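Student: Fold the stuff below for me.
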Amino acid sequence: MSNSELKAPFQYKKIPINQESTKGQKRAKNMAETLIRIWSYLAKEKGKLSLVILMVAISSGLSLLGPYLVGTAIDKFIVTREISGFGYLLISLLFVYLFHSLSLFLQSFWMIRIAQNTVFDMRKDLFNQFHRLPIAYFDKRQHGNLMSRLTNDIDNVNNVLNSSVIQVFSSILTLVGTVVVMLLLSPILTLVTMIIIPLMYFATRWITKRTGPLYKMQQNDLGDINGYIEEVLSGQHVVQTYSQEKRVIKQFEQKNNRLKQTGFWAQNIAGFIPKFMNTLNFLSFGLIALVGGILSINTSLVTVGMIVIFIEYSRQFTRPLNELSNQFNLLLSAVAGAERVFNIMDETPEENDEQDAAEIASTTGHIIFDNVSFAYEAAPILKNISFEAKPGETIAFVGHTGAGKTTIVNLISRFYNYDDGSITLDGNELNKIKRSSLRKHMAFVLQESFLFQGTIRDNIRYGRLDATDSEVEQAAMDANAHEFIKQLPNGYETILDQEGSGISQGQKQLLTIARALIAEPSILIFDEATSNIDTITEIKIQDALQRLMYGRTSFVIAHRLNTIQDADQIIMLEHGEIVEKGNHEILIEQKGQYYQLYKGQLVNEGNESLE
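Tutor: Next comes the predicted model:
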């Protein structure tokens, strides 16, 4: 296990949001731009949105009609004690509230469908973008943080679309309609109702200026803690091995406390709005009752029914303002989440294949490096690398950590593009071959075997999805995995999780070899597939690897030198340069760096000399 893997759970360092890549054509830089991009998804549902708006308009109109009918009933029937026609008015009032409830149900039903379709598209686009990003992007970021974008952040958008969109439309229509009707009924009482607007405006502005940054911090801290949890749980074996439980718990408490603090202040400051609005509501009711009562007693401009209408309209006037204020805070939270989602969508994907890049139907695996150089983020990694891998040969790369071994195989598989020099496959320049076509002829067996959640059969078949059951079982036999698979309770139908619990590390490695075998590749890449394996299983793995490598060009990143003594070429790397090259016997005779490294490993294994 590498040092970086050991350090990961303990030396976690948060990547500030402003350090994320700024590449891309349409980065969401502000609230307006983010809202426009959310609308680009909503616009796909224009038909349903039109129905929602229609229902919102109907419900808003009916909510205005109800109080008016109540006021009319007071003035025409209750005050005058007139009974004739009162029953018709009550029936009308009943139908108003029934249709109002129906319109609310329909607008909610359609809006939920719209919201689900929208976040479905957003989540699909984000997941697809993950598969377009280069490997280097994932190497620099916590997987848990990226998962948080796909779950928590998009869920925030979903929650707001389910509720806020309707509330915003409804509040605006209700607000406009209420003002118009109030002006028609009594300009004086309307003016009294409007007195609270300046207070609402300045209070809301003061609060939202503070909640916006807090909501963004809350989303960032949530992604931070999700990433840390995923990292620590994945490395739990390492945590317990080195007795670092107290340390990781302390770090988690620090991150959890930071999330608690940002969430506490964001929610508390946002919570001031409804409390303040309720106070203003009561103030408005009192002023309407006072002024309306005086006018009703001294003039004929205002009736008792009109006062009742205005008290209810005052509630309907302040309620939309209150809801708009509340929804604005929720909107800020959703925008913060959506912006984090769009930040990933705007990342520069893996470079497109060159226009003249071609498919390759087959390959012999003849690869030539000619003075290849590569720099990563302006730091030179490889310098003038030259070697030839003939068809069927095994090339081993050795050297200390950071020497450039992994970078070379990343160039071969086109996870990176080289800067200078030339790499050819069967005489074709590598960057003239489509990545997907190239990788169809390659297979990887890595130090850390990875299995997907599913059956053993499906994990092997992942190398070639059209493989038959008999081909899967034959690949398992060739990989020396068939015997232990048949001993499992459900055989090839045994369900594995991502960690491959229930089988040993060596057995997992045999399954990855079977997966590589069934892919029938021409080029193989190994990253010391036998490290940390018991001796008996190592013999099985070595036998399976020999069977897998036969007739195929193989590149091996070697950590244990005794496993590569039969390699056709061994390339010793130091600081991105080739310092020695040859087969095992030649390099031992030279007594250079390879000799010293090999001798040191033998001493560590208990041998005192090479003799």
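
Student: can we go C-alpha only for contacts and neighbour counts from here?
Tutor: Fine.

Student: and the gap between Gln507 and Arg464?
Tutor: 20 Å (CA to CA, to the nearest Å).

Student: next one: Ile36
Tutor: For Ile36, the distance to Arg464 equals 42 Å [CA to CA].

Student: for the stretch 451-600 of the chain, what spans make up the helices?
Tutor: Here the stretch 451-600 of the chain has its helices, by DSSP state H, counting those that start in this stretch, at 456-461, 469-478, 482-487, 505-519, 535-549, 584-590, 593-604.

Student: Pull the residues that contact the first one.
Tutor: For helix 456-461, contacts defined as CA atoms under 8 Å, 6 or more residues apart in numbering pick out 451-452, 467, 469, 472, 476, 492-496, 511-512, 514-515, 518.

Student: So in this structure, which helix runs the longest?
Tutor: Secondary structure of the chain per DSSP state H: the longest helix is helix 245-298.

Student: and for comparison, fold this next one:
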Amino acid sequence: MSGTQQAEQRRGPMGGGRGPFGGMGQPVQKAQNFGPSAKRLLGTLKPDATLLVVVVLLGAISVALNVMGPKLLGAATNVVVAGFASLQFKNLPPGTTQQQIIDGLRATGHTQQADLLSGMTFTPGAGIDFPQLALILTGVLALYVFASLFAYLQARLLNGIVQRGMHRLRTQVEDKVHRLPLSYYDSVQRGELLSRVTNDVDNIGQSLQQTISQVVISLLTVVGVMIMMFTISPLLAVIALVTIPLTLLVTVVVARRSQKLFIAQWKATGTLNARVEETYSGHAIVKVFGHQKEVEQDFRGENEAVYKASFGAQFVSGIIMPAMQFIGNLVYVAIAVVGGIQVANGVISIGDVQAFIQYSRQFTQPLAQLGSMMNLLQSGVASAERVFELLDERDETPEPDEAETAEEDAATLEFDGVDFRYIADKPLIHDLNLTAEPGSTVAIVGPTGAGKTTLVNLIMRFYDVDAGTIALDGVDTRRMTRADLRARTGMVLQDTWLFSGTIRENIAYGRPDATEEEIVQAATAAYVDRFVHALPDGYDTMLDDDASNLSMGERQLVTIARAFLADPRILILDEATSSVDTRTELLIQRAMSRLRADRTSFVIAHRLSTIRDAHLILVMENGGIVEQGDHDQLLAAKGAYWRLYNAQFEGAAEEESGTVPAGMPAARAAGAPAVGGA
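Tutor: Prediction:
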């Protein structure tokens, strides 16, 4: 399937654009399986595999120390209980042993008491052994201190691993964004793309940060506690193991349901972000056409979709923790009952039962934590799927293995039998032949959709031709690197783009090493110098994200100055003067005439008066050139250009004379198509 076909398939209900600034669509959401996505996500941490082993070892040491704690506390309980038990027999003759006491109790029919005493060790009449108790409690304190220290080291090390992994992932996403073909940007909403690059990547980092450590600790704790439980009482350990299949059953059932909801949540979030970004960028248009209510209604609907998906995902995944706690409480009751019976029969000591109950809590708690971590993990994997979809998108056509280059001063562009289409079965440009000589100005005019902007997009290799060649001084541009081709080309668009920074920095964007004198010369040629001194800080005036402290015309002049400073061999002006007044436009045209002596210029213009001096005027209709020549030749031919010219310059006179009813466009009365964008 071709790239254009793929782009067409991705176009959503909002429509697909043609060219770099066309309409935006919404990509089809196709979720991957949880397992492969989670495995690939963990693969982002592979460069730190050695450190991950250290993390596991630190976690194992911390868990081992923590697991030993209840056993020692049980021993302390045995010391206290045995001490109190020994005090009951302090009046017995010296030298009486524990076994003699137990035998005496059995002989007198106190079998249950004898069984209870047989489960402990004491010296009759000795009382509590406080030195031994102090030693045990000191050991417990040391265990927990060192366990906390190792846990801290593990958390600190893991934080670095995760953050480095997210740094690499962000770098991959950034690199991918620059490798994507323009057709991808034509088919995806800007807010949706930004949501994947920012929100989803941040959510992945938070999910990994919160889940990896907990999962490692929980799994190690389950293993360690299980070993300790079997050493205390195999019977009680078997009872505790009942929680594992129940936990797995609940987790799997809930996970299958919640994973779909998390995917829907992040998809809905991306759609909402796209709506907010689109509305914010075009808020003036929304107000002009009175569409506030419609926008608010759309926002409420999409916000409601985010709410429902988020609520459903969190609610369903939140069921896991209460379910785990319920299962843990049932096991706790069973252990307490069976353990009490075993203590009464002298099978195990009270301290061991106490330790086992603690272990049962330690056993069910990590299982419950694993279950509760599933909602975070699922949310992270759902975001990872969306990021991986972006990373898996088809790159633009790769650069040639052995790239060619044209001469340094190359400026001849030749179109030879060029065919191009955005949609497979809808040709746009067919068999286009054109030669633009150095120092010439080629003007392109025609009705909306004729292919004017598409033509310059092909020159810049924003898209590659389907057939034919575009050659720069005999070198096929597809055999050149895009960087080499675009370094020779300057482009000024109707939609101005300025970044946050000073006016000086914006002008020098194409040539960061330009001197102050060169910047001022370019600004003077584009008539920026005329207004910049009226600003508070002159060339050092800071522009915000939208450059709202400049008028639309001033912003366009800055972009023109930027193109002048770059001094390209090929200059493309796509309605570049549409936002400036007529006088300034004429002045800019004169300045360009002086600057374009040895360069090739392509001009797309609506106002035909601005291209009278062009060396060659191309009239395009339906993707082909229907007429070409200079201004006088085309007017004399009385063809398509003549109709366009009359539609613009005779309409006003006809309306004043009454030939055209007031309010009716002259172009419609003349039967000519209106001149529009590409």
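
Student: TM-score them against each other, please.
Tutor: Here the TM-score for the pair of chains, by TM-score structural alignment, normalised by the length of structure 1, is 0.93; 593 aligned residues with a CA RMSD of 2.0 Å.

Student: ok, so of the contacts of helix 456-461 of structure 1, who is nearest Asn156 of structure 1?
Tutor: For the contacts of helix 456-461 of structure 1, the minimum distance to Asn156 of structure 1 (CA to CA) is 28.6 Å, reached by Phe452.

Student: Quick one: map that closest one onto structure 2.
Tutor: Taking TM-score structural alignment, Phe452 of structure 1 has Phe499 as its aligned residue in structure 2.

Student: before we move on, the earlier item: more neighbours: which of Gln507 and Arg464 of structure 1?
Tutor: Shown here are Gln507 of structure 1 and Arg464; by other CA atoms under 10 Å, Gln507 has more neighbours (21 against 18).

Student: That one touches Ala481, doesn't it?
Tutor: Yes. Using CA atoms under 8 Å, Gln507 of structure 1 is in contact with Ala481, at 7.0 Å.

Student: Which residue ranges of the stretch 401-550 of structure 2 form strands?
Tutor: Assigned by DSSP state E, counting those that start in this stretch, the strands in the stretch 401-550 of structure 2 fall at 413-420, 429-436, 441-445, 467-472, 475-476, 489-492, 501-502, 542-543.

Student: So which of those strands is nearest Ile327 of structure 2?
Tutor: Set against Ile327 of structure 2 and scored by CA to CA, those come closest in strand 501-502, at 59.9 Å.

Student: All the helices of the stretch 151-300 of structure 2, in order from the start?
Tutor: Counting by DSSP H, counting those that start in this stretch, the stretch 151-300 of structure 2 has helices at residues 182-187, 190-195, 201-232, 234-241, 243-281, 283-288, 292-318.

Student: State the span of structure 1 onto which the fifth one is aligned.
Tutor: This means helix 243-281 of structure 2. By TM-score structural alignment, helix 243-281 of structure 2 lines up with residues 196-234 in structure 1.

Student: Just the buried positions in that stretch, please.
Tutor: 196, 200, 203-204, 207-208, 211-212, 214-232 (16 or more other CA atoms under 10 Å).

Student: By how much does stretch 55-73 of structure 1 deviate from structure 2 on average?
Tutor: When structure 2 is overlaid, stretch 55-73 of structure 1 sits 1.0 Å from its aligned residues on average, using mean CA distance after the TM-score superposition for structure 1.

Student: ok, and what's touching that stretch?
Tutor: Applying CA under 8 Å, 6+ apart, the external contacts of stretch 55-73 of structure 1 come out as 86, 89, 93, 96-97, 99-101, 103-104, 106-107, 166, 169-170, 173-174, 177-178, 304-309, 312-313.

Student: With stretch 168-179 of structure 1 instead?
Tutor: Residues outside stretch 168-179 of structure 1 that contact it (CA under 8 Å, 6+ apart) are 53, 56-57, 60-61, 63-64, 190, 313, 316-317, 319-321, 323-324, 327.

Student: quick one: which of these sit in helices?
Tutor: 53, 56-57, 60-61, 63-64, 190, 313, 316-317, 319-321, 323-324, 327.

Student: Give me the number of neighbouring residues for Val177 of structure 2.
Tutor: By the measure other CA under 10 Å, the count of residues near Val177 of structure 2 is 18.

Student: And Ile78 of structure 1, by the same measure?
Tutor: Applying other CA under 10 Å, we find 14 residues neighbouring Ile78 of structure 1.

Student: With the one 4 residues further on instead?
Tutor: For Glu82 of structure 1, the tally of surrounding residues (other CA under 10 Å) stands at 12.

Student: if I read this right, it contacts Lys76, doesn't it?
Tutor: Yes. The criterion here is CA under 8 Å, and Glu82 of structure 1 meets it with Lys76 at 6.9 Å.

Student: how about stretch 182-192 of structure 2, which residues of structure 1 does it hit?
Tutor: Stretch 182-192 of structure 2 corresponds to residues 135-145 of structure 1 when matched by TM-score structural alignment.
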